[in-house]
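A.B. asks: Quick check, what structure comes out for this input:
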Amino acid sequence: MKALTRLFAAIVLLATAPMAFAQDTLRWGYNSAPFPPWTNKSPAGEWYGFDIDIMNALCREMKATCEIVPVAWDGIIPALQANKIDIIWSGMSMTAEREKVVDFTDRYRRGPAAFIAPKALKVEVSAAGLKDKIVAVTKATNFQRYLESYYGNTAKIKLYDTLDDATADLVAGRNDVVMGDILQLTIFMKNVPGQPYEIKGITPVDPILGRGAGAGVRKGDTVLRDRMNVALAAIRKSGEYQAIAKKYFEHDPYGE
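C.D. replies: Predicted coordinates for the structure are as follows:
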């Protein structure tokens, strides 16, 4: 009888073992639009960038196999909920609104947003200063929500699929100001001949913009969330995170 009891307990344990540990492969959901330097795609179709390198480091730490699943940004949370991916890993800002439907790990990067414009353009980042200015922003992002919340009544907000599209139109003179990730915009400005653009303003800490970017997992999946948190702490402690960051940035994207 005792042997049967032990056998039954073992079967129950195996049946209820956390899925995250049982999986050979973790499906990492990425914004299908490249977002350099966080993510980019080679002509051969291979993904690379800061987020890719950090993902690979985490998978090595967790002894898991990584599979990248490109998803349109506005459908990435539904993809997680529909079990098409296991992890949202594409710089998703952790906000109170998103935390209602997604559980987040500890942050893995954080940085403010910046407003850039031509140096010759005198513009102040305020409701009055952006009045009638065409302000470009990537759609379906917290940056869009921030702009609409604070400057929607005065600025002419223009939505883009990617930040590259927004900055291309800035160069072409089809918008006046671009709002986006400060690290990405800094890299853009350095790569423009003559460096004719500058930062006109930086966003303060704001609930709309969240508390940094974390990995999103399905609500209640504490096993995978905690497993990733342990791995994140490990690559920070070992210095691997910092070594990867130095390949792409002058400053640590982890933030204060």
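A.B. asks: can we go C-alpha only for contacts and neighbour counts from here?
C.D. replies: Fine.
A.B. asks: Helix or strand: which one has Tyr254?
C.D. replies: For Tyr254, there is no host helix or strand (DSSP states H and E).
A.B. asks: and the nearest residue to it once chain neighbours are set aside, what does it touch?
C.D. replies: Sequence neighbours aside, Arg109 is the residue nearest to Tyr254 in space, at 4.1 Å (criterion: C-alpha to C-alpha, 6 or more residues apart in numbering). Each residue near Arg109 by C-alpha atoms under 8 Å, 6 or more residues apart in numbering is listed here: Gly91, Gly212, Ala213, Gly214, Pro253, Tyr254, Gly255.
A.B. asks: Also this sequence, please, to line up against the first:
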Amino acid sequence: MISTPKLSFLVLLLSVICHSFPTFADEDVHLDSIRKAGKIKVAIGSAPPYSMVSPTGEATGASIDLLNRALKGMGLPALSPVLLAWDALIPGLQAQQFDFVGAAVNITAEQCKVVLYSTPYYAGQAGLFVLPGNPKHLTTVAEVARRPDIKIATLPSLTTYQGNALKQGVKPEQIIVVPDVQAGAAAVIGGRVDAFVVGQFTIPDPQQKGLEVVVDEQSPVYASGTVFRKEDKAFRDEFNKQLNSLIKGGAIQELYQKYGIANAEAQAKLLTKLNKASDVVPSCE
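C.D. replies: Sure, this is the predicted structure:
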């Protein structure tokens, strides 16, 4: 006969074991909870005309429409936006403040160690945004390294365009780091730099803003996608099925036309070659 203290210990042990198995047996637990709640909170960053939030709290933009179509295909409601600064997106996700990050976040090996990425829905090579006519005749970032008189502006991230410029031999004193796209464009127009180096599609219709874009055909292809927690792999995989179908079905061209974004065909051509994050960064899941 088992004594009461031993029996209590066995009951407790079995209880812990039994409650551990559902984590492995039911990987869709988060997705199921969203369906039951009828609401999905998604973090986004401000990047008009791709994603923006109106004063009334409504999310709009080409990327927002794309995400909502994918969610609808999964039987989920339209996203409820949580507008955050770009550097707060990943920390907020890990703190369980929302269900996933809907902003197009750069896919990097460093971040793939801690989060999961969706299929890329934005991709591009480095673009040198210069004054009309390209007065300094710039063609590649590598060329900037050979011309110490040239100055460029980049965004803060060392994992994409700024990092690539440094690897190409561009000196730190040739680089002015700006906080956002608007500041980068203003630096060129104001004559502080000769080029703003960022994704080739980052500034829609640059001619309307007094700029011209020169695509660096030698640069790597960088891509961005939505971001999920590591434990939400089943959720990410279901989302990817819908996203891949939409991209291959022409949604990018349709939405870019709707929002007046140029270069839809070039963007779509790049994206059709990318089915998952590891197509861009092999170490990503």
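A.B. asks: coming back round to it: identify the residue of structure 2 aligned to the residue nearest to Tyr254 of structure 1.
C.D. replies: Matched by TM-score structural alignment, Arg109 of structure 1 corresponds to Tyr122 in structure 2.
A.B. asks: Surely Pro156 of structure 2 is in contact with Pro179?
C.D. replies: Yes. Look at Pro156 of structure 2 against Pro179 with C-alpha atoms under 8 Å: they come within range, at 6.8 Å.
A.B. asks: Between those two, point out the one with more neighbours.
C.D. replies: Pro156 (15 against 11; other C-alpha atoms under 10 Å).
A.B. asks: who touches the counterpart of the more buried one in structure 1 in this structure?
C.D. replies: For Pro156 of structure 2, the aligned position in structure 1 is Lys139, judged by TM-score structural alignment. Lys139 of structure 1 makes contacts with Leu159, Tyr160, Asp161, Thr162, as judged by C-alpha under 8 Å, 6+ apart.
A.B. asks: Tabulate those (JSON lines), appending secondary structure.
C.D. replies: As requested, those are exported to JSON lines (DSSP: H, G, I helix; E, B strand; the rest coil):
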{"residue": "Leu159", "secondary structure": "strand"}
{"residue": "Tyr160", "secondary structure": "strand"}
{"residue": "Asp161", "secondary structure": "coil"}
{"residue": "Thr162", "secondary structure": "coil"}
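A.B. asks: list the ones among the contacts of Arg109 of structure 1 that structure 2 also has?
C.D. replies: Of the contacts of Arg109 of structure 1, the contacts whose aligned counterparts also meet in structure 2 (both residues aligned by TM-score structural alignment, their matches' C-alpha atoms under 8 Å) are Gly91, Gly212, Ala213, Gly214, Pro253.
A.B. asks: Please list all residues in contact with the second one.
C.D. replies: With contact set as C-alpha under 8 Å, 6+ apart, Gly212 of structure 1 has these partners: Met92, Ser93, Met94, Arg107, Tyr108, Arg109, Arg110, Gly111.
A.B. asks: any idea how far the residue nearest to it when sequence neighbours are not counted lies from Ile11 of structure 1?
C.D. replies: Among residues not flanking Gly212 of structure 1 along the chain, Arg110 sits closest, at 4.3 Å (C-alpha to C-alpha, 6+ apart). Note on Arg110 of structure 1: its distance to Ile11 of structure 1, by C-alpha to C-alpha, to the nearest Å, is 43 Å.
A.B. asks: Looking at those two, which is more packed in?
C.D. replies: Neighbour comparison, Arg110 of structure 1 and Ile11: the larger count goes to Arg110, with 19 against 12 (by other C-alpha under 10 Å).
A.B. asks: Would you state the strands of the stretch 101-250 of structure 1 in chain order?
C.D. replies: 102-109, 113-118, 134-138, 156-160, 177-181, 197-202, 213-218 (DSSP state E, counting those that start in this stretch).
A.B. asks: For Met228 of structure 1, find the nearest of the ones you listed.
C.D. replies: strand 102-109 (6.9 Å; C-alpha to C-alpha).
A.B. asks: Now do the same contact list for the most centrally placed residue in structure 1.
C.D. replies: Geometric centre of structure 1, nearest residue: Gly91, 0.6 Å, by C-alpha atoms, centre = their mean. Going by C-alpha under 8 Å, 6+ apart, Gly91 of structure 1 touches Arg109, Ala213, Gly214, Ala215.
A.B. asks: quick one: contacts for whatever residue of structure 1 lines up with Phe235 of structure 2?
C.D. replies: Aligned against structure 1 by TM-score structural alignment, Phe235 of structure 2 finds its counterpart in Leu224. By C-alpha under 8 Å, 6+ apart, Leu224 of structure 1 lies in contact with Ala20, Phe21, Val217.
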